[in-house]
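Undergrad: I would like the atomic coordinates for the input below:
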Amino acid sequence: MSALLELVRSALAGEDAWVVGGAVRDELQGRRSDDLDLAVPDADAARRGARAIARAAGGHAFALSDAFGAWRATGPGSAPAWQVDLTPLQGADLAADLARRDLTVNAIARPLAGGPLVDPHGGAADLAAGRLRLVGPDALAADPVRVLRLARFAAQLGAEVEPSALAAARAAAPGLSGVPGERLLPELARILVAAEPERRTRGLDVAARSGALAALLPDAADDDGALAGGTTDLLAAVLDGEALRHVAPDARVALAARLADPDRRLAVALGVLLRHAADPDAALAPWRPSQRLRDRVGRLAAASRTLDAAALARLARPPSRGPVALAGPPAAGRARRRALLALGDVAPEGVLLAAAAGDATSPACDPQLDLLGRALRWGEHPPRPPVDGGRLAEALGLPPGPLLGLLLEELTWRADDGEVADAEAALALARALREGAG
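TA: Have a look, this model is predicted:
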């Protein structure tokens, strides 16, 4: 028995309660769970039980949902190691509650005090067989978000969806457009950040075949509702390390560590899905993501176009008109670095995505490798001018304007390359660059 289960049993001794959901699945699959879902008789039992668990553990208890009367107890500290959710039975008794659930693998319960499984719909057998089957024909129509949950459980459990369940999902998928985005994004996120590539692929495949992608992310789907061509391979290249084979070892380690962060990983995955969208921000808006996530996804989607090999080649061409040219690195270098700076805190992932999108078998080219190294370095230490703009203007007798801005930018790049040690060296170089510019 896990320590958490022992704690909860002791705190709720004498109360009617059943362990349901993921904890039961984990038990049947031989895995430990630090999260418990309990079904209890009513809202008063949920409140009373959560407070009893919190008292026993020195943790916290609070209401989760006024509508459903659910409560949560968590362990002590600001980052608790476990949580227990207590939800009143939905229906007259446990049998009615289980009959209202979506999938048979989610309609299994075990008495908290111990005893045999309560499994009226054969969920344990379906779990063992790797099969997703609906509890009832109207299970998805009752709540369209369950269509996306079907794809999430296909990914999470590595399970096959029964044909009748897939047909029901296609019928219910149009209803997803009316579901609040905050209920949908966590389901999609759990598919996209899956550690195992085959499970992510399975989940996205079910999301496509069920019609969920076409309903919610039409920019990521083709005319038949399937995932746009090459998307699965690109996700694997960026998220699973394939594109990192061509990167220097130290950069590979740094990128892998960054992509281990779930929030960053989700942004990259959504950037891949929306890289062909005319307006990624508008495409993502129905999901109601945080502004930070929206900004990151938009910049990453743009990076696949602005930093790919063709775009970098265009940047190498001299402009037909523009600010005065300076002696030193060509204008292409300045333009590439400006494009890199525009990506902000997702610059390394943006370069990697652009490279992988250009050629998944050999994603590295010299300009991109140079940009990747800079992006990783700038993430820790953004480039700054080695001399103040006011001091530069006074020393050179220059008024504010394009030439002063270009000089400051050039000095910034030279300092980043290690060519400028201090402000005095920067001023000397600025005078030489100005003379060279005529």
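
Undergrad: make it CA atoms for all contacts and neighbour counts henceforth
TA: Will do.

Undergrad: strands of the stretch 101-250 of the chain, residue ranges please.
TA: Here the stretch 101-250 of the chain has its strands, by DSSP state E, counting those that start in this stretch, at 109-111, 131-132, 160-161.

Undergrad: Proceed likewise with the subsequent sequence, for comparison:
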Amino acid sequence: MFAHFIPTHFQYNCNQNNQAILHLHQLKLRLRLILHLTNGDIPNKILKKKKKKKKKKKKKKKKKKKKKKKEKEEEEEEEEEEEEEEEEEEEEEEEEEEEEEEEEEEEEEEEEEEEEEEEEEEEEEEEEEEEEEEEEEEEEEEEEEEEEEEEEEEEEEEEEEEEEEEEEEEEEEEEEEEEEEEEEEEEEEEEEEEEEEEEEEEEEEEEEEEEEEEEEEEEEEEEEEEEEEEEEEEEEEEEEEEEEEEEEEEEEEEEEEEEEEEEEEEEEEEEEEEEEEEEEEEEEEEEEEEEEEEEEEEEEEEEEEEEEEEEEEEEEEEEEEEEEEEEEEEEEEEEEEEEEEEEEEEEEEEEEEEEEEEEEEEEEEEEEEEEEEEEEEEEEEEEEEEEEEEEEEEEEEEEEEEEEEEEEEEEEEEEEEEEEEEEEEEEEEEEEEEEEEEGMLG
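TA: Sure thing, here's the model as predicted:
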């Protein structure tokens, strides 16, 4: 009831500071003197109540200590029982493991017996297989001899095929040469066409003359010699005309080249003039228009000539088409023969490809089976590792829980010891105070 008169720091620090303890005792003594002066009976009642409280506290402490001891003993007994149970369980597990090992050994013995029986059967089968293999080897030797003969025949066929291929290559080269010759012939034909045109004109004239000559043959027998001479002269003249025409053509080509060069020069001059003066552009455009008109006229003339040439070419093309048709028929026959040979070769290649595909499929199936077995083994190993990890984690968790429980128990024991020490100190202080009070009260 008078605790609020005492500073709190003296209560908490009494064990650490002796001066504070002395000061506290002095204050308590002064309070008791005040009480004694006011009313002498109050201190005695207070002391009796305090003694009763102390006795009750001591009894409670004793009960608590007894309970704690009992609890500790019970816990120790329980721990011992648990340890015994664990040992029994371990022994049972060991016995079970031994039984399992014995069963496994028995199973292994049975398996070994079965394997021995299987080996005996396999040996018998192997003997039979060896006999069959000997027979097969004899057959294979015969087949090999036949195959060797076939290979020799195939080699001969291959040599013949190589010779044929060489001949085909030579034919292709000849065809290429023929094509080149044809191109040259076409060029020559073009030149001949021009000459033929001239000859046709001459022939027309000659036909007219021949008609007249036929009518006048009777009358002009004497003049025949003269006409022959004239014909010779005409031939010479024709040759001269042909030469003149060729010269004219060359001159025309030269003129065209000169015109082209002149046009290029004019264009260059025009560009220079455009850079220098813009006014002269109109004049140049007019000149270009005139040139275009001239070119159009030339093109029209060329078109007329081309039409005449096309008519002649059509006749020649008809003849060439007939020849080409004959050649095409021959080529078609050759192509049919080649196609038949190619089909036979393709069939052989397809058969070989099918055999290769079957072999590849078998290899792929074997690889897939091996991969599946490896995956199953890996999965089993992973499952075993996971189970081991889980068991280790469970063991670690159990160890951690046990450590935590031990730490909690240690903390509780420390707290209880601290409480007991504090209570003992309080009891000692109270006893000292009572002794002092009894000494003061006398």
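
Undergrad: for the two chains, what TM-score is obtained?
TA: The TM-score (TM-score structural alignment, normalised by the length of structure 1) is 0.13; 100 aligned residues with a CA RMSD of 7.4 Å.

Undergrad: follow-up on the earlier one: can you put the strands of the stretch 101-250 of structure 1 in a markdown table and add distance to A208 of structure 1 and mean neighbour count?
TA: As requested, those are exported to a markdown table (distance: least, CA to CA, whole Å; neighbours: other CA atoms under 10 Å):
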| stretch | distance to A208 of structure 1 | mean neighbour count |
| --- | --- | --- |
| strand 109-111 | 31 | 21 |
| strand 131-132 | 16 | 24 |
| strand 160-161 | 13 | 20 |
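
Undergrad: indicate which one of those is closest to A282 of structure 1.
TA: Nearest of the strands of the stretch 101-250 of structure 1 to A282 of structure 1, taken as CA to CA: strand 160-161 at 31.4 Å.

Undergrad: who does that closest one touch, helix- and strand-wise?
TA: The helices and strands touching strand 160-161 of structure 1, judged by 3 or more CA pairs under 8 Å, 6 or more residues apart in numbering; DSSP states H and E, are strand 131-132, helix 145-157.

Undergrad: would you tell me which one of the ones you listed is buried the most?
TA: Across those, the average number of neighbours (mean count of other CA atoms under 10 Å) peaks for helix 145-157, which reaches a mean of 25.

Undergrad: what helices or strands is that one leaning on?
TA: Other helices and strands packing on helix 145-157 of structure 1, by 3+ CA pairs under 8 Å, 6+ apart, are strand 160-161, helix 181-192, helix 197-209.

Undergrad: most neighbours per residue, which of the ones you listed?
TA: Highest mean neighbour count among these (mean count of other CA under 10 Å): helix 197-209, with a mean of 23.

Undergrad: helix 181-192 and that one, what's the angle between them?
TA: On the basis of axes from the mean of the first three to the mean of the last three CA atoms, to 10 degrees, helix 197-209 of structure 1 is oriented at 140 degrees to helix 181-192.

Undergrad: show me where the stretch 201-350 of structure 1 has helices.
TA: Counting by DSSP state H, counting those that start in this stretch, the segments of the stretch 201-350 of structure 1 that form helices are 212-216, 231-239, 249-259, 262-273, 280-284, 291-306, 309-315, 331-342, 347-358.

Undergrad: now the ones you listed in JSON lines, with mean neighbour count and distance to L404 of structure 1?
TA: Listed next are these as JSON lines, based on neighbours: other CA atoms under 10 Å; distance: least, CA to CA, whole Å:
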{"stretch": "helix 212-216", "mean neighbour count": "23", "distance to L404 of structure 1": "48"}
{"stretch": "helix 231-239", "mean neighbour count": "22", "distance to L404 of structure 1": "39"}
{"stretch": "helix 249-259", "mean neighbour count": "15", "distance to L404 of structure 1": "34"}
{"stretch": "helix 262-273", "mean neighbour count": "23", "distance to L404 of structure 1": "36"}
{"stretch": "helix 280-284", "mean neighbour count": "19", "distance to L404 of structure 1": "35"}
{"stretch": "helix 291-306", "mean neighbour count": "22", "distance to L404 of structure 1": "26"}
{"stretch": "helix 309-315", "mean neighbour count": "16", "distance to L404 of structure 1": "22"}
{"stretch": "helix 331-342", "mean neighbour count": "17", "distance to L404 of structure 1": "15"}
{"stretch": "helix 347-358", "mean neighbour count": "27", "distance to L404 of structure 1": "26"}
